[in-house]
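Colleague: Build me a model:
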Amino acid sequence: MTSDSLAIRSQMREPGLMAASSSDAATVRVTFEYVVWATVWLLVGTTIGLIASIKLHWPEFLPFAWLSFGRVRPAHTNLVLFGWSSLVLVGVSLYVVSRTSRAPLWSPRLARLALWLWNLALLGGLVTLLAGVNRGPQEYREWVWPLAVILAAAVVIDGYVAYRTVAARALPEVYVSNWYILGGFCYLPILYVTSYVPFYQGGLGNTVVQGYYMHNAMGMWFTQLALGVSYYAIPWLLGRPVYSYALGVLGFWTNLLFYPLIGAHHFMFSPEAWWLQSTAILFSVGMMVPVWAGT
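Modeller: Okay, the predicted model is just below:
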């Protein structure tokens, strides 16, 4: 191994990549705005969730059609997942990308545009779900397709901002956090396209698509961003370097290999094709590799 390679590996193992002592003010403001709006949607979503919980014990509570359990429950889950969890993870991820790249966030204006698209999709989703306009009992994808397009556009914009920031990095290597963060930004639009196209959406096909969407929304979006943030935050908090940059990257690529194909394990011994269920079992076992590599 050359001295240059050793120097690069030494740099990559430093906590937080020896990020600059002060953050770019524009990056901090953008992150703050994302976190503030995430908190707003958390409060709204939790309030609606409380209404849904009360209705399980007191069905006559707030006896209005637009506040019936069948409407407030999906409104609650979508606001918490895409309003609170997604927005706070995106905002912090943009901060992490900037810090680990030792570069200011590329185009905070575009990041703000994406934030307003997020809010537009979330507000539209809240109104339509409470009005009874939805795609039926399809967990986490009850929104009608125009709202899904708006949300996917927001994710693409955020992903492009993150990519351009990483491309302008001051270091030769891509820090392990940014592999996970960029992976999440790439996969969610793909997930939306494959889950909303009007093909194979009836009968058993809808069950297959639902398992794929529901499972990968967790593993290829929330988990990816959370791991990216964790690979920055934990070494920074402990004041110690990442144990192994190579293991982190191995975890990323093997997670990308195994995770997308295991959604069918939610429907074992169902009428789904047995080869699909067998593939889900096999790749679920394969998930031991990224789990062990990442932990």
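Colleague: switch to C-alpha atoms for all contacts and neighbour counts from now on
Modeller: Noted.
Colleague: The nearest residue to residue 154 once chain neighbours are set aside - how many residues pack around it?
Modeller: For residue 154, ignoring the flanking residues on the chain, the nearest one in space by C-alpha to C-alpha, 6 or more residues apart in numbering is residue 114 at 4.4 Å. Applying other C-alpha atoms under 10 Å, we find 24 other residues in the vicinity of residue 114.
Colleague: distance of residue 114 from residue 188?
Modeller: 14 Å (C-alpha to C-alpha, to the nearest Å).
Colleague: With residue 251 instead?
Modeller: 19 Å.
Colleague: Kindly report the same for residue 256.
Modeller: In terms of C-alpha to C-alpha, residue 256 sits 13 Å off from residue 188.
Colleague: cool, residue 83 as well?
Modeller: Applying C-alpha to C-alpha to residue 83 and residue 188 gives a distance of 15 Å.
Colleague: Looking at the two, which has the bigger crowd around it?
Modeller: residue 83 (27 against 21).
Colleague: I figured that one was touching residue 42, is that so?
Modeller: Yes. Counting by C-alpha atoms under 8 Å, residue 42 is a contact partner of residue 83 at 6.8 Å.
Colleague: pretty sure residue 46 is touching residue 77, no?
Modeller: No. Residue 46 is beyond contact range of residue 77, at 9.1 Å (criterion: C-alpha under 8 Å).
Colleague: contact partners of stretch 105-114?
Modeller: 24, 26-27, 30, 94-95, 97-98, 153-155, 157-158, 161-162, 164-165 (C-alpha atoms under 8 Å, 6 or more residues apart in numbering).
Colleague: hmm, 7 Å instead?
Modeller: 26-27, 30, 98, 154, 157-158, 161, 164-165 (C-alpha atoms under 7 Å, 6 or more residues apart in numbering).
Colleague: now, which of those sits nearest residue 126?
Modeller: residue 154 (17.2 Å; C-alpha to C-alpha).
Colleague: Now do the helix or strand encompassing the closest one: which elements does it pack against?
Modeller: Using DSSP states H and E, residue 154 maps to helix 145-167. Judged by 3 or more C-alpha pairs under 7 Å, 6 or more residues apart in numbering; DSSP states H and E, the packing partners of helix 145-167 are helix 86-101, helix 108-130, helix 176-196.
Colleague: Now with 6 Å, please.
Modeller: Contacts defined by 3 or more C-alpha pairs under 6 Å, 6 or more residues apart in numbering; DSSP states H and E place helix 145-167 against helix 108-130.
Colleague: Now show me the structure for the sequence below, then we'll compare the two:
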Amino acid sequence: MAENNSTADYKDVLLRSSIDRSLRHPVMFFFASGSLWLVLSIILGLVASAKQHNPEFLTCFSWLDAGKVDAAHMSAMIYGWGSQAAFGIIIWLMARLSRKECTASGVILWAAHVWNAVVLYGVIRIMMGEGSGVTYMEFPGEVWPLLLVCYTAITIWSLVQFQVRDAGHVYVSQWYLLAGLLWFPWIAVTAWVFVFLMDGHPLMVAGVAAWFKGTLFSLF
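Modeller: A predicted model of the protein is given here:
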């Protein structure tokens, strides 16, 4: 009996190790690049805070206006740091709970690089004064479809892992992960359509922006 338990434990350790190895590169990339975005967002936040107390601070740089810096700070924090930290946790935790190795780590890593490039492009456009001006959706309209494509390429494999898991117990945390995976594209697509595609009344845009802000906070 003891020998059987020892063999089962050894197999479990091997399985968990193989799952961790299969996602090592994308998970480490998400946290490493997310940490860099966190540092950048903190710097931008400090500049924005300084300009609140001293409007003349760094006025020689037009791209460091208070409105631009504050919008870039929040965008870098949410889509540079917060989203990537969530990606790293979700894809690893879903693989562990589903007890399945990830066979698409290369695709996830490629999509992660593109995600960072798109976020960088969006932040630069904001600081050039070409942002949308919509709270927490300051990126220009053309950025959002690219983010959604990257999001799909990153997260679809977690849904696949859940689908092909061995029959048996499903953890409550997996249901929360699934809900979160479907939540973001739903609110992002809805807000993008009403804000950027439909020529609606400014009050409607403000209402949709407030709804997006609240639901995004609820997601995190």
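Colleague: TM-score for this pair?
Modeller: TM-score of the superposed chains, computed with TM-score structural alignment, normalised by the length of the second structure, equals 0.86; 203 aligned residues with a C-alpha RMSD of 1.7 Å.
Colleague: rewinding a little: now do the residue nearest to residue 154 of the first structure against residue 200 of the first structure, distance only.
Modeller: In terms of C-alpha to C-alpha, residue 114 of the first structure sits 30 Å off from residue 200 of the first structure.
Colleague: One more: residue 129 of the first structure?
Modeller: Taking C-alpha to C-alpha, one finds residue 129 of the first structure at 24 Å from residue 200 of the first structure.
Colleague: Pick out whichever of the two has more residues nearby.
Modeller: Set side by side, residue 129 of the first structure and residue 200 show more neighbours around residue 129, with 25 against 14, by other C-alpha under 10 Å.
Colleague: how about the more buried one, what's its partner in the second structure?
Modeller: Per TM-score structural alignment, the equivalent position to residue 129 of the first structure in the second structure is residue 126.
Colleague: Repeat that for residue 50 of the first structure.
Modeller: Match for residue 50 of the first structure (TM-score structural alignment): residue 46.
Colleague: Could you do residue 75 of the first structure as well?
Modeller: Counting by TM-score structural alignment, the partner of residue 75 of the first structure is residue 72.
Colleague: what number of residues lie near the closest residue to that match other than its chain neighbours?
Modeller: Using C-alpha to C-alpha, 6+ apart and skipping the chain neighbours, the partner closest in space to residue 72 of the second structure is residue 123 (5.5 Å). When neighbours are counted by other C-alpha under 10 Å, residue 123 of the second structure registers 27.
Colleague: Same question for the one 4 residues further on.
Modeller: Neighbour count of residue 127 of the second structure, defined by other C-alpha under 10 Å: 20.
Colleague: ok, now residue 90 of the second structure?
Modeller: 20.
Colleague: separation between whatever residue of the first structure lines up with it and residue 59 of the first structure?
Modeller: Using TM-score structural alignment, the partner of residue 90 of the second structure in the first structure is residue 93. Remark: distance between residue 93 of the first structure and residue 59 of the first structure (C-alpha to C-alpha) = 41 Å.
Colleague: how much space is there between residue 132 of the first structure and residue 73 of the first structure?
Modeller: 12 Å.
Colleague: Settle it for me: which of those two has more neighbours?
Modeller: Neighbour totals were compared for residue 132 of the first structure and residue 73, and residue 73 leads with 20 against 16 (other C-alpha under 10 Å).
Colleague: Which helix or which strand is home to the closest residue to the more buried one other than its chain neighbours?
Modeller: Sequence neighbours aside, residue 52 is the residue nearest to residue 73 of the first structure in space, at 5.9 Å (criterion: C-alpha to C-alpha, 6+ apart). Applying DSSP H and E as the criterion places residue 52 of the first structure in helix 25-57.
Colleague: Contacts only, for residue 43 of the first structure.
Modeller: By C-alpha atoms under 6 Å, 6 or more residues apart in numbering, no residues touch residue 43 of the first structure.
Colleague: Against residue 151 of the second structure, how distant is the residue sitting nearest the centre point of the second structure?
Modeller: Note on the second structure: the residue nearest the mean C-alpha position is residue 83, at 2.0 Å, using C-alpha atoms, centre = their mean. Using C-alpha to C-alpha, one obtains 10 Å as the distance from residue 83 of the second structure to residue 151 of the second structure.
Colleague: Same question for residue 95 of the second structure.
Modeller: Following C-alpha to C-alpha, the distance that separates residue 95 of the second structure from residue 151 of the second structure is 17 Å.
Colleague: separation between the match of residue 50 of the first structure and residue 61 of the second structure?
Modeller: Residue 46 of the second structure is 16 Å from residue 61 of the second structure, where distance means C-alpha to C-alpha.
Colleague: who's more crowded, these two?
Modeller: residue 46 (15 against 8).
Colleague: which residues touch the aligned partner of residue 147 of the second structure in the first structure?
Modeller: Using TM-score structural alignment, the equivalent of residue 147 of the second structure in the first structure is residue 151. By C-alpha under 6 Å, 6+ apart, the contact list for residue 151 of the first structure reads 118, 121.
Colleague: Could you do the one 5 residues further on as well?
Modeller: Remark: with contacts taken as C-alpha under 6 Å, 6+ apart, residue 156 of the first structure is in contact with nothing.
Colleague: hmm, try it at 7 Å
Modeller: So residue 156 of the first structure contacts 185, 189 (C-alpha under 7 Å, 6+ apart).
Colleague: what's the distance between it and residue 70 of the first structure?
Modeller: Counting by C-alpha to C-alpha, the gap from residue 156 of the first structure to residue 70 of the first structure is 31 Å.
Colleague: same deal with residue 293 of the first structure?
Modeller: Taken as C-alpha to C-alpha, the span from residue 293 of the first structure to residue 70 of the first structure is 41 Å.
Colleague: more neighbours, those two?
Modeller: Taking neighbours as other C-alpha under 10 Å, residue 293 of the first structure and residue 70 compare with residue 293 leading, 18 against 15.
Colleague: doesn't residue 247 make contact with that one?
Modeller: Yes. Contact criterion C-alpha atoms under 7 Å: residue 293 of the first structure and residue 247 qualify, at 5.2 Å.
Colleague: Would you enumerate the residues in contact with the counterpart of residue 115 of the second structure in the first structure?
Modeller: With TM-score structural alignment as the criterion, residue 115 of the second structure lines up with residue 118 in the first structure. Applying C-alpha under 7 Å, 6+ apart to residue 118 of the first structure gives the contacts 151, 154.
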